[in-house]
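In: any chance you can model this:
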Amino acid sequence: MAPFNMFVTLLGAVYILSSGYLRLTTEDTDTPRPLRHDCPNTTTFNPNTPYQSNLDDVFSKLTSNAARGTDFIYFSASAGSENSTGNSSDYVYGIYLCRGDISSTMCHDCVLASITDARQECPTEKEVIIWEELCMLRYSNQSFQSTVSVSPSFILNNIMDATDKNKLKQEVEKTMNEFASEAANGAKKFMVQEASISGSEKIYSLVQCTQDLSSQDCTTCLRNANSILASSYSEKRGGRVLFPSCNARYELYRFYDVQQQTALVPKGKSKMSTLTIVEIVIAVSTVSLALLVTTCFVLRRKRESHKYNTIHGRNGESEITTVESLQFDLETIETATNKFSEDYKLGEGGFGEVYRGILPNGQEIAVKRLSKSSNQGTEEFKTEVVLVAKLQHRNLVRLLGFCLEGGEKMLVYEFVPNKSLDYLLFDPAKQGELDWSKRRNIIGGIARGILYLHEDSRLKVIHRDLKASNILLDADMHPKISDFGMARMFGIDQTEGNTNRIVGTYGYIAPEYAMEGLYSIKSDVFSFGVMLLEILNGRKNSGFHLTKFAPSLLTYAWNLWNEGKGLELMDPLLKDSCEANEFMRYVHIGLLCVQEDAYNRPTMSFVVHMLKSETISLSQPERPAFSVGRITHHHEQEIAPAHSFSDNGLTISTFVPR
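Out: Next comes the predicted model:
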């Protein structure tokens, strides 16, 4: 083992001498500076403040995870008190990304080094990105999860010129792009590859994305990086592109560890090398061990099957298996809600009732109680349990558990104190609480939540009832999408469905769904566009015909846009907090989402990208769907006026079976 370690050390020394990269260092040559860092001083914090405390908490979480023996390559963490200051600017969101071929020890050391560099290079900035040789650290007071970021970007090139520049350019463009999609679909979002150029010369490539990206977004990010390498820097013997969301690199020497990484794709190899044999032996041993562990786990699960309860779907297949800890007994729910006291009731409708509750540990909950007389209650219950139990995202309401006892069917959710978006947005007495900063954050949060449903969750989920009353607001006004009873799960390759029974809410339903029963992810995009325009204007789309302006909010927005008077759409309460250019960009995005032809509407991944970047040019919107008609099969049950807006904002709807 000692000779091998000596060889690795020697190889590392050769790499440093031969790589050809210029590195700036401090006077002490033992402490190299980071490859690159970015920390604009547009937002800063003072020492010994809540932000500093939360940042230290995030650093601690990141370093702790980096020391783990498994799943250490990428990690995200956040910190902030929802009740102390009530100021979302004190929140800290952070991630690190270690190169996929290094060990947990190396990852941990790199994360520690990046934190040290961050404190030195960016001591008071809130928006920080540090790129080290083997890892990246990023943190901000704004959430950036599941969002493609290609700015700021840095390009580094090997200072040595290639011998055959044209040949190398062709190979860089070919090899870098052909495995970008394969890497994007992998669990680690990381891959390396080697390919022969001519004779014994080879090109070695590496691509990696942050693991929160969808496969589509990862592919897009990598291809952007690869195009830069191929067009501008392929005449050099090496180059790399650093984006916040991904990175790509090529060299004419092997710069990664073939024994640590697990996604090597060799090309043009006629003979099996010693290292390849070692890799195969390790792989076979790993698979064998995994099979043994899996077998033991299955046998143990069979012995402990009495601890689980299963809800069965069609044909008797198991739709959800939930461990006992997720189940609430009826006595606990009755105690929490004072035996479903009227004083604890938050709302009611055709589905049943919603109650506020307090668990013995002091945690507040919202209990959704299925009406025993509802013909479709069991189906709706199964739909929400199957869906929501699998969905975990900060912009989705969190399911804490359920109860199936004494003939009751109940869902237990986290309690969200600031009610629903429509409670504040459409009440003239409360609209003032939503300045532009809050509305912009709400729009972005809703978009990220829908993106998670469409692309990043285990299955593609179409909500089908997105509206302002189904957007709950937590203590810091972060949005949480709720009410999944009308949602549909799709397979990864399925893009649309149809039905003879139209469900949803008038004013938010896409025209192709209302008229033909066709629904897809673009149906949700339409609903999002309606909400976006409502947030900008402060008035409902449905019922807008009661005003003197136009038959609908969409018509009004479209007319103003074509007349060059888009700023007149602005809620007067926003005039002191919203810049005209930013407002008009949001109007533009909203109109793109509500175009009549579903094909022309953007995907939610592109919507999130448009909301985040001011440099993306937007296409000209086509005519929106001015009217979708009254829905004869509409099943939405309006909540009684006395309970129109509940403390948790849960809407109560009737649902159709799948």
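
In: contacts and neighbour counts: CA atoms only from here.
Out: Fine.

In: so where do the strands sit in the stretch 151-300 of the chain?
Out: Chain-ordered strands for the stretch 151-300 of the chain, with DSSP state E, counting those that start in this stretch as the definition, fall at 154-157, 190-198, 201-209, 238-242, 246-251, 264-266.

In: before we compare anything, build this one as well:
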Amino acid sequence: MNTLVLIFSIFTLPSFLTSTEAVVWLFTYCPNTTTFTPNSTFQSNVNRLLSNLSSNANRSSNGFYNVTVQTTNNAVYGLFLCRGDVVGTDACGTCVANATAVARQRCPVEKRVVIWYDECMLRYSNESFFSTVTDWPGLYMRSTQNATDPTFQFNKVIEASVNQAASEAVGDADKFGTNQANVTGLISVYSLGQCTQDLSAMDCNRCLRRAIALLPGCCYGRLGGRYVFPSCNVRYEVYPFYAQNASSAPEPAPGPPPPPLPPPKGKSKIPTSTIVAIVVPISASVLLFVVGYCCITRRAKYKYNEAAADEPSGENDITTVESLQFDFATIQAATSNFSDDHNGYMSPEYAMHGHFSVKSDLYSFGVLVLEIVSGKKNSYFFQTDPAEDLMIHAWKLWRDGTPLELLDPCLRDSYSRTEVIRCIHIGLLCVQENPADRPTIQSVILMLTSYSVTLPLPQQQAFFLRSRAVGNMSEATLDSAQSINKSSPSVYEGSITELYPR
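Out: The predicted structure follows:
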């Protein structure tokens, strides 16, 4: 992110697609949030659209086709995109035909569908998405094999190669670009970038750069990886996974430096003056370091003792864990009888039992996160129930699968769906009732900075001084991968498929 050694035990060099070769299914996305009634006018329009797409796949000259089937209040918008190197082959038509069959089988009543294959992508919806960048949902796949040291060199070559492929795609009329770059004399990286052809060059570039920016978190250091959006995708491998253009051969890698000349036979003599010139400065440096360290240590110890002598010792000094524990009466007096002005950020184990730990601060942090997202303070938060605070309200929305309803109305016109949901998720993890279930601050930092980290499901949040409890959340409601995927992630060619819920 010595000679670079890459492992090829999983991958084999594939022969390119022919008319008889099977296409490779990757993922199906069709959430059941918007559905239609079977045997309705909308279903009839979907069937007409799928037949239209399938019949035009073999006739398309550029591997892309979009169409609208519309009747009153029942419009369906759809398109397909074939990988640029399979355009003009039977593989494009075969892939689209398979995708339409999968749509009918796995998404029989869903209105929004995206199906990815290795060779094509098919998409349709009841809302128009033409000429619009769509980066949700996101799907990444990566090889199970790592590049051996030095990974920095390998990652540097990947970054340059995928960026070059993206630049070629932006400037290409069919929005398709590839690149081959050398890692060593024997190992090359093959990269691909592609957008749907209804996008402008600016939107294509924006989509591809977004996908490339997410590659390091999921795939760098692996022998292969890709990031796929409905509007664009990028991919790299250490084998030629696309049909190559003979004119795009890479520049040869520089050869290894010549080996050093062997020393002359016999004993070589080093002059005494050279030995003295080397040993004396080293010895002097070591001596000065030791003397300086001793002086600094003694000075620090003297200052510490002097400060300790000046500071009186009292019964209120915090010297042990027990000194952080207080009885109920003390806590009640300090919080003005648990006034809402004081207990909004205090962890329940500290407020009720005087038990304090590093996880108590994580609780307060979680409350602050939920306040920032909602634009409301926990101490003065009231919805339908006067006894309901911000955390209970956020928990109910999360449990019901509608976390975005917590968002401050002032932000409704400009926000990132993924970031808001992730912040709410992290906030609920921090306010869990059991301190052991709360994450560490190091884990929170990693969750906020890396989308490749899988977040655990939050348990019931902590709340106290309340007369009602909130039931346990259904795991099936909150698992985003389960709710939008009707089949388990696929594993092929040693790669792991994961849905990236942005």
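
In: what's the TM-score here?
Out: Scored against TM-score structural alignment, normalised by the length of structure 2, the superposed chains reach a TM-score of 0.47; 258 aligned residues with a Cα RMSD of 3.2 Å.

In: closest one to residue 336 of structure 1 among the strands of the stretch 151-300 of structure 1?
Out: Proximity to residue 336 of structure 1 (Cα to Cα) singles out strand 201-209 among those, at 44.7 Å.

In: quick one, that closest one and strand 246-251 angle?
Out: If you take axes from the mean of the first three to the mean of the last three Cα atoms, to 10 degrees, strand 201-209 of structure 1 sits at 170 degrees to strand 246-251.

In: could you say what helices and strands strand 201-209 of structure 1 packs with?
Out: Packing partners of strand 201-209 of structure 1 (3 or more Cα pairs under 8 Å, 6 or more residues apart in numbering; DSSP states H and E): helix 165-178, helix 180-184, strand 190-198, helix 215-228, strand 246-251.

In: now do the SS call for residue 122 of structure 2.
Out: Classification of residue 122 of structure 2 into helix, strand or coil gives strand, according to DSSP: H, G, I helix; E, B strand; the rest coil.

In: ok, the closest residue to it other than its chain neighbours - contacts?
Out: Excluding the flanking residues, the one nearest residue 122 of structure 2 by Cα to Cα, 6 or more residues apart in numbering is residue 80, at 4.4 Å. Applying Cα atoms under 8 Å, 6 or more residues apart in numbering, one finds that residue 80 of structure 2 lies in contact with 53, 57, 63-66, 96, 120-123.

In: swap the cut-off to 6 Å and go again
Out: Contacts of residue 80 of structure 2 were listed using Cα atoms under 6 Å, 6 or more residues apart in numbering, and they are 64-65, 121-122.

In: and after the helix or strand harbouring it, which helix or strand comes next?
Out: Secondary structure assigned from DSSP states H and E places residue 80 of structure 2 in strand 76-82. Later in the chain than strand 76-82 of structure 2, the nearest helix or strand by DSSP H and E is helix 90-106.

In: which secondary structure elements does the helix or strand following that following helix contact?
Out: In the C-terminal direction, the helix or strand that comes right after helix 90-106 of structure 2 (DSSP H and E) is strand 113-117. Packed against strand 113-117 of structure 2 by the contact rule (3 or more Cα pairs under 6 Å, 6 or more residues apart in numbering; DSSP states H and E) you find strand 25-29, strand 120-125.

In: re earlier: what about the residue nearest to residue 122 of structure 2, distance to residue 101 of structure 2?
Out: Taking Cα to Cα, to the nearest Å as the measure, residue 80 of structure 2 and residue 101 of structure 2 are separated by 14 Å.

In: just the helices and strands packed on strand 201-209 of structure 1: most buried one?
Out: A comparison of these by mean neighbour count, using mean count of other Cα atoms under 10 Å, puts strand 246-251 on top with a mean of 26.

In: report the inter-axis angle for it versus helix 215-228.
Out: Angle of strand 246-251 of structure 1 versus helix 215-228, following the same axes, to 10 degrees, is 40 degrees.

In: next, the angle from strand 246-251 of structure 1 to strand 190-198.
Out: Angle, strand 246-251 of structure 1 to strand 190-198, by the same axes, to 10 degrees: 30 degrees.

In: report the angle between strand 246-251 of structure 1 and strand 238-242.
Out: Using the same axes, to 10 degrees: strand 246-251 of structure 1 against strand 238-242 is 170 degrees.

In: could you dump the contacts of residue 80 of structure 2 to JSON lines with neighbour count and distance to residue 309 of structure 2?
Out: What follows is the contacts of residue 80 of structure 2, written out as JSON lines (neighbours: other Cα atoms under 10 Å; distance: Cα to Cα, whole Å):
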{"residue": "64", "neighbour count": "24", "distance to residue 309 of structure 2": "81"}
{"residue": "65", "neighbour count": "22", "distance to residue 309 of structure 2": "83"}
{"residue": "121", "neighbour count": "28", "distance to residue 309 of structure 2": "75"}
{"residue": "122", "neighbour count": "29", "distance to residue 309 of structure 2": "77"}
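
In: next, count neighbours for residue 161 of structure 2.
Out: Residue 161 of structure 2: 22 surrounding residues under other Cα atoms under 10 Å.

In: got the contact list for it?
Out: When contacts are counted by Cα under 6 Å, 6+ apart, residue 161 of structure 2 is found next to residue 179.
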